[in-house]
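Novice: quick one, structure for this:
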Amino acid sequence: MTALLTIEELKVSFVQYARGLRRREIVALAGMDLVADRGQVVALVGASGAGKTLLAHAVLGMLPPNATEAGTVTYAGTVVDPVARRRLAGREIALLPQSVDYLDPLATVGRQVRRSARLAGHDDPDRVAATALEARGLGREVLRRYPHELSGGMIRRVLVTMATMGDPHLILADEPTPGLPASDVAAVLADFRTLADDGRAVVLITHELQGALEIADTVVICHDGRTVESAAPTAFSADGSALQHAYTKALWRALPANGFTVPEAQPC
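Specialist: Below is the predicted model:
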């Protein structure tokens, strides 16, 4: 069976010009691989700057003009170039952005969710907006509020509601939990698990390995713009001996529950 999304050897570089019009190329992604299918949560885990968000933007065809892309992105069995991916964005592929600032601070939540409902083609955006928010535990009073009147967890649920209004097949969730209390983190992660169980593919982009292990079917570890390992959550146990790559083992052993074990520095 063909996976919904397959990324093979994705490479992205940027051209920059320094003083004197000297041209240089900066390699941001040096070889990323990822496979996500319907019914799955695939966690893409790595430190800040590892290339996780850039991969999501590439999948959506949202790279800036000075970017050069190589590799293959396949969606539903068809190789799709950046132009084709932009046509899928917002329809079959949805992005749940990292920052809560994506909500308009000058517009009520209701106005923004209703706009998402209209763009998704719903005939009764008022009813759909209220029903969709209630399905995520947010009462109708939230429709009258402005973003600054909501907690971080509530804003995340609003963003999930807006991102899924068009019933996308693939959801890219970019760092959806930083700064949230434990109860809100659990609720957000459970929401992604439900979305996958309903038949969607979810790519959870995060640097929080422990939370990802609670809901993921596959964990993809990236480092310095490369995929270094793809493993089942069960491989992350005990001392990590079931893991293959040294970086993945180090990441696992450095968690608080594993004693903050950090590899000794190698002699020069």
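Novice: alpha carbons only for contacts and neighbour counts from here, please
Specialist: Noted.
Novice: helices along the chain, start to end?
Specialist: 52-59, 82-88, 109-119, 125-134, 152-163, 182-197, 209-213, 246-253 (DSSP state H).
Novice: would you reformat the ones you listed as a markdown table and include distance to Phe260 and mean neighbour count?
Specialist: Formatted as a markdown table, these follow (distance: least, Cα to Cα, whole Å; neighbours: other Cα atoms under 10 Å):
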| stretch | distance to Phe260 | mean neighbour count |
| --- | --- | --- |
| helix 52-59 | 24 | 22 |
| helix 82-88 | 41 | 16 |
| helix 109-119 | 41 | 21 |
| helix 125-134 | 40 | 18 |
| helix 152-163 | 28 | 22 |
| helix 182-197 | 20 | 18 |
| helix 209-213 | 13 | 18 |
| helix 246-253 | 6 | 19 |
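Novice: quick one: these as JSON lines, columns for distance to Gln40 too.
Specialist: Shown next, in JSON lines, are the helices of the chain (distance: least, Cα to Cα, whole Å):
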{"stretch": "helix 52-59", "distance to Gln40": "17"}
{"stretch": "helix 82-88", "distance to Gln40": "19"}
{"stretch": "helix 109-119", "distance to Gln40": "25"}
{"stretch": "helix 125-134", "distance to Gln40": "22"}
{"stretch": "helix 152-163", "distance to Gln40": "17"}
{"stretch": "helix 182-197", "distance to Gln40": "5"}
{"stretch": "helix 209-213", "distance to Gln40": "12"}
{"stretch": "helix 246-253", "distance to Gln40": "21"}
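Novice: Proceed likewise with the subsequent sequence, for comparison:
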Amino acid sequence: MPVLQAKDISISFCQYTKGLEQSYQKVITSLHLDVHAGEVVAIVGSSGSGKSLLAHSILGILPDNCQLSGELYYKGAPLSEVELSKLRGKEISLVPQSINYLDPLMKVGKQVETSVPKEKGNKKSVVRQLFSKFGLAPKVEEMYPFQLSGGMARRAIVSAAIAGNPKLLVADEPTPGLDEEGVKEALSFFKKLSNQGHSIIMITHDLEAALQIADRIVVFYAGTTVEMAPVRDFAGAGENLRHPYSKALWNALPQNGFQPLAGSQPLHDQLPKGCFFGPRCSLKTEMCEQHLPELRGLRDGSVRCIHAT
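Specialist: As a prediction, the model looks like this:
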């Protein structure tokens, strides 16, 4: 049984047009995702593809003007708002995208203490153990965020995220702004956590980084899931991948020929009828323009394409 399942998730934002008429703009359409215990699932896609919105829906921290539909399950049980409020920060935790989430006016040790559950006893002792685990010296507890390097701040954020020993960790773009060594260090942290039984959802636009630690890759495009595939399929010329967009991402990497993909991802208010990737796809037929294909299982993965074999 998956630790988390997201089925047919759609998200719309309420907006006002001329004359103060209210309308809803759909930005996420039929997203699917699942993650098992001890597994690292990486969500990749360009900016605006819906990666962070899915993370916020899992944590129940979407803006008030959002309308969410679909189903979320945690350990097989429906994940309601009431249940989320009990689990958030405990069994389900977020590693935020920016280190600016650290309070600039509070010492780092005190900030991590606020994430330690009462039942764990001496909070200072727990923080010290966490910092030691991630290579942070005791003196870091008394430092303010501006005194930390980028790598140290990232480790402090991870420490706060796992202070409650979460079963599921959602890491939203955990590597931007880090140098090569910092990226390796951050990825190593998450791999160690998965080896200890934590489930990790890593949200990133960096496919190369994702391939270093993930067990499976989920590819998003224009607010929907287009493919879920084992990491082993990202090899060669991408012949084992199922969706043409996934193949294009793979072949756009420098080591794979740096092949550009013509066109750009459509805006949410300009989505084409039928397959969202259709206008950029060399396989497009009239059937592709009729409706958005269903996500279907194929060769130990899933794909949203009628031409995939």
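Novice: mind checking which of the helices of structure 1 is nearest Val35 of structure 1?
Specialist: Smallest distance to Val35 of structure 1 across these (Cα to Cα): 12.2 Å, for helix 52-59.
Novice: what's the closest one in contact with?
Specialist: 29, 32, 44-46, 63, 73, 82, 85, 95, 172, 174, 205-206, 222, 225 (Cα atoms under 8 Å, 6 or more residues apart in numbering).
Novice: give me that answer again for 7 Å
Specialist: Here helix 52-59 of structure 1 makes contact (Cα atoms under 7 Å, 6 or more residues apart in numbering) with 44, 63, 85, 172, 174, 205.
Novice: what about that helix, how far off from structure 2?
Specialist: Overlaying structure 2 shows helix 52-59 of structure 1 at a mean distance of 0.6 Å from the equivalent residues (mean Cα distance after the TM-score superposition for structure 1).
Novice: and that helix, how far out from the chain's middle?
Specialist: 8 Å (Cα atoms, centre = their mean, to the nearest Å).
Novice: repeat for stretch 64-76 of structure 2
Specialist: Distance of stretch 64-76 of structure 2 from the chain centroid (Cα atoms, centre = their mean) equals 15 Å.
Novice: which part of structure 1 matches that stretch?
Specialist: Taken onto structure 1 by TM-score structural alignment, stretch 64-76 of structure 2 occupies residues 65-77 there.
Novice: need the residues that contact the matching stretch.
Specialist: 2-15, 79-80.
Novice: the closest residue to Leu119 of structure 1 other than its chain neighbours and Leu21 of structure 1, how far apart?
Specialist: What sits nearest to Leu119 of structure 1 in space, not counting adjacent residues and going by Cα to Cα, 6 or more residues apart in numbering, is Gly166, at 8.0 Å. Going from Gly166 of structure 1 to Leu21 of structure 1 by Cα to Cα, to the nearest Å gives 45 Å.
Novice: go on, Met154 of structure 1?
Specialist: 47 Å.
Novice: nearest residue to the residue mapped onto Pro174 of structure 2 from structure 1 other than its sequence neighbours?
Specialist: Per TM-score structural alignment, the equivalent position to Pro174 of structure 2 in structure 1 is Pro176. If the residues on either side of it in the chain are set aside, Pro176 of structure 1 comes closest to Gln98, at 5.9 Å by Cα to Cα, 6+ apart.
Novice: could you check how far the closest residue to Met62 of structure 1 other than its chain neighbours is from Ala56 of structure 1?
Specialist: Closest residue in space to Met62 of structure 1, ignoring its immediate chain neighbours: Arg86 at 7.1 Å, by Cα to Cα, 6+ apart. The gap separating Arg86 of structure 1 from Ala56 of structure 1 is 12 Å, by Cα to Cα.
Novice: check Gly90 of structure 1 too.
Specialist: 13 Å.
Novice: repeat for Gly49 of structure 1
Specialist: Using Cα to Cα, one gets 13 Å for the distance from Gly49 of structure 1 to Ala56 of structure 1.
Novice: rewinding a little: for Gly166 and Leu21 of structure 1, indicate the residue with more neighbours.
Specialist: Gly166 (20 against 8; other Cα atoms under 10 Å).
Novice: now for the more buried one: what does it line up with in structure 2?
Specialist: Gly166 of structure 1 maps onto Gly164 in structure 2, by TM-score structural alignment.
Novice: verify the stated contact: that match with Lys118.
Specialist: No: Gly164 of structure 2 is beyond contact range of Lys118, at 9.6 Å (criterion: Cα atoms under 7 Å).
Novice: which residues do those two both contact?
Specialist: Counting by Cα under 7 Å, 6+ apart, nothing touches both Gly164 of structure 2 and Lys118.
Novice: show me what contacts the residue nearest to Ile217 of structure 2 when sequence neighbours are not counted?
Specialist: Leaving out its chain neighbours, the residue that sits closest to Ile217 of structure 2 by Cα to Cα, 6+ apart is Ala42, at 4.9 Å. Each residue near Ala42 of structure 2 by Cα under 7 Å, 6+ apart is listed here: 201-203, 210, 214, 216-218.
Novice: one more pass at 6 Å, please.
Specialist: Applying Cα atoms under 6 Å, 6 or more residues apart in numbering, we find Ala42 of structure 2 in contact with 201-203, 210, 214, 217.
Novice: ditto for Val35 of structure 2
Specialist: 2-4 are the contacts of Val35 of structure 2 under Cα under 6 Å, 6+ apart.
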